[in-house]
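1. After the sequence you'll find the predicted model.
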Amino acid sequence: MSDYRHLVRKWVKPEDLNQHGALFGGRLLEWVDEEAAIVAVTQLGTTDVVTRHMSAIDFAARADRGDLLELDYRVSKFGRTSITLSCRVENAVTGQEVLTLDSIVFVAVDAEGHTVVHGRTEPTPGTERLRE
């Protein structure tokens, strides 16, 4: 594809912790999915997208209170009705990989939830497609 990247940072706060004092996995997946949806929306130019698929999830390292995480997204490919992203989460404090998702697939949908052709083939660095 191209070298388009979308990087976002999240700070692990006390309300994000599980009973063991580490980042709750569900909270991390919420962050990953929400930001991936934002990437899909800006790339496809429509807010009418839904998550269709996420590849296997394997937590490689823990994150603790006060850690700063970097969620690094890349566009892997555009389908006719879909966009596939990848996401690598790294702990900016320790440098360890926390989580990698090889594919997160979103599809463009109409008002009834049926897939629609989006017509995109290349990534854009901005939000201009939302204003087209």
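-> Looks like it came in fine.
2. hey, let's count contacts and neighbours off CA atoms from now on
-> Noted.
3. Show me where this protein has its strands.
-> 5-11, 49-54, 68-78, 82-91, 97-108 (DSSP state E).
4. Mind listing what's buried along the first one?
-> Taking 16 or more other C-alpha atoms under 10 Å as the basis for neighbour counts, the residues of strand 5-11 that come out buried are R5, W11.
5. on contacts alone, who are the packing partners of that strand?
-> strand 68-78 (3 or more C-alpha pairs under 8 Å, 6 or more residues apart in numbering; DSSP states H and E).
6. try this one side by side with the last:
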Amino acid sequence: MRFLSRRLVMPNDLNYANSLFGGRALEWIDEEAAIWAICQLETNCLVTKHIGEISFESPALQGDIVEFGLETKAVGRTSITVSCLVRNKATKKTICFADDVVFVKVDPETRQPTAHGKTLEGLKAQTDDEVRRLNLNLDE
């Protein structure tokens, strides 16, 4: 899983218990997973089709920095399935995990599903190449 994005928990992100509001976390997950899928498939003509199981494990508080770990689980003819782990940057404690976030490539005019031409193996190689070009450590 690659942790490539971070957010600061601000006062307007909190619920009545002064911890990160679950709805805000879900909004962030949808956005971060969409960005991951857009970069993987090299198209921004994607729609969220499904978000599977979501489990909340620990709270995030005002001032915490949360980071988003993403990985591609599966690739279909028109779809990509992503997992997203949200964790506290300082403690590494899991805040929440969203499994099976599915995006579908659509035709920009008809809005109908359309093939993206990618494979899971090809995306793994593409990601490894991008990481090497950025001189990042593959073992993180």
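-> Received, thanks. These numbers were taken from a predicted model, which means no experiment stands behind them.
7. overall similarity of the pair, as a TM-score.
-> Remark: TM-score between the superposed chains equals 0.86 [TM-score structural alignment, normalised by the length of structure 1]; 123 aligned residues with a C-alpha RMSD of 1.4 Å.
8. hang on, the earlier thing: if we compare the strands of structure 1, which one ends up closest to R62 of structure 1?
-> strand 97-108 (6.3 Å; C-alpha to C-alpha).
9. The closest one corresponds to what range in structure 2?
-> Mapping strand 97-108 of structure 1 onto structure 2 (TM-score structural alignment) gives residues 94-105.
10. likewise stretch 50-60 of structure 1?
-> Stretch 50-60 of structure 1 corresponds to residues 47-57 of structure 2 when matched by TM-score structural alignment.
11. buried stuff in that stretch?
-> Quick answer for stretch 47-57 of structure 2 (16+ other C-alpha under 10 Å): T48, I51.
12. what residues does that stretch touch?
-> Contact with stretch 47-57 of structure 2 is made by 30, 34, 94-106, as judged by C-alpha atoms under 8 Å, 6 or more residues apart in numbering.
13. List the contacts of the most centrally placed residue in structure 1.
-> Centroid-nearest residue in structure 1, with C-alpha atoms, centre = their mean: A36, separated by 2.5 Å. Listed by C-alpha under 8 Å, 6+ apart, the contact partners of A36 of structure 1 are Y73, L85, I104.
14. quick one: which of the residues you listed is nearest to N91 of structure 1?
-> Using C-alpha to C-alpha, the contacts of A36 of structure 1 come closest to N91 of structure 1 at Y73, 14.7 Å.
15. What's the match for that closest one in structure 2?
-> Applying TM-score structural alignment, one finds that Y73 of structure 1 aligns to L70 in structure 2.
16. Once you drop chain neighbours, what's closest to that match?
-> In this structure, L70 of structure 2 finds its nearest non-sequential neighbour in C84, 4.7 Å apart by C-alpha to C-alpha, 6 or more residues apart in numbering.
17. dump the residue contacts of the alignment partner in structure 1 of the one you found.
-> Matched to structure 1 by TM-score structural alignment, C84 of structure 2 sits across from C87. C87 of structure 1 is in contact with V32, L71, D72, Y73, R74, T100, L101, D102, S103, I104, counting by C-alpha under 8 Å, 6+ apart.
18. and these as CSV, adding distance to A22 of structure 1?
-> Below are those laid out as CSV (distance: C-alpha to C-alpha, whole Å):
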residue, distance to A22 of structure 1
V32, 17
L71, 17
D72, 21
Y73, 23
R74, 27
T100, 18
L101, 20
D102, 24
S103, 25
I104, 24
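19. so which of the strands of structure 1 gets nearest H114 of structure 1?
-> strand 97-108 (8.2 Å).
20. Next, work out how far apart E70 of structure 1 and F106 of structure 1 are.
-> 21 Å (C-alpha to C-alpha, to the nearest Å).
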